[in-house]
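Undergrad: coordinates only, sequence not included:
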């Protein structure tokens, strides 16, 4: 399963923006559509809130890709 490590530069990133910033979709709007379709999981649970706040320590999954979110060093 591919894994992406993402380092925050703020306290959080909105879910749809995380999908865009990691290259899993082309735009924030496409990210919102992916979330709305039920394809995205946060910490193992389906997440339907398009702009939910993703913080350090959380894992976001889409298809067979996991994104591990880390805080700034």
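TA: Now that the structure is in, tell me what you want to look at. Remember, it's a predicted structure, so these values are computed and weren't measured experimentally. Numbering: from 1, shown residues only.
Undergrad: for the rest of this, base every contact and every neighbour count on C-alpha atoms.
TA: Fine.
Undergrad: now residue 64: how far from residue 39?
TA: Distance of residue 64 to residue 39, computed by Cα to Cα, to the nearest Å: 11 Å.
Undergrad: who has more neighbours out of the two?
TA: The neighbour comparison of residue 64 against residue 39 (other Cα atoms under 10 Å) goes to residue 39, with 14 against 8.
Undergrad: can you pull the contacts of that one?
TA: Shown in contact with residue 39 (Cα atoms under 8 Å, 6 or more residues apart in numbering): 46, 62-63.
Undergrad: tell me how many other residues crowd residue 37.
TA: 12.
Undergrad: another structure for you, compare them:
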């Protein structure tokens, strides 16, 4: 399990936690097709995160 803001940092999409927070609060991130505004949202391996037009399967990135 990983938090949404940590996942964005891990991907390199957001270089800092503050930038990840802003991306999430601004509604630029979707989890399983739904806009997610909670930066502490816990992700599981089957979740799909979409940001900047790209979709990432959590399990494929963090395994």
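TA: All right, it came through fine. It should be emphasised that the depicted structure is a prediction, and the values quoted were computed from it without experimental measurement.
Undergrad: ranges for the helices of structure 2?
TA: Assigned by DSSP state H, structure 2 shows helices spanning 4-11, 17-25, 58-62.
Undergrad: okay if I get the ones you listed as CSV plus distance to residue 46 of structure 2 and mean neighbour count?
TA: Formatted as CSV, these follow (distance: least, Cα to Cα, whole Å; neighbours: other Cα atoms under 10 Å):
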stretch, distance to residue 46 of structure 2, mean neighbour count
helix 4-11, 13, 19
helix 17-25, 20, 17
helix 58-62, 6, 13
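Undergrad: need the contact list for the nearest residue to residue 60 of structure 1 once chain neighbours are set aside.
TA: Closest residue to residue 60 of structure 1 apart from its sequence neighbours, by Cα to Cα, 6 or more residues apart in numbering: residue 42 at 4.5 Å. Counting by Cα under 8 Å, 6+ apart, residue 42 of structure 1 touches 58-61.
Undergrad: re earlier: weed out the non-buried ones from the contacts of residue 39 of structure 1.
TA: 46, 62 (16 or more other Cα atoms under 10 Å).
Undergrad: distance to residue 32 of structure 1 added to the contacts of residue 39 of structure 1, as CSV?
TA: As requested, the contacts of residue 39 of structure 1 are exported to CSV (distance: Cα to Cα, whole Å):
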residue, distance to residue 32 of structure 1
46, 14
62, 13
63, 15
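Undergrad: nearest to residue 29 of structure 1, of the contacts of residue 39 of structure 1?
TA: Nearest to residue 29 of structure 1 among these, counting by Cα to Cα, is residue 62 at 15.9 Å.
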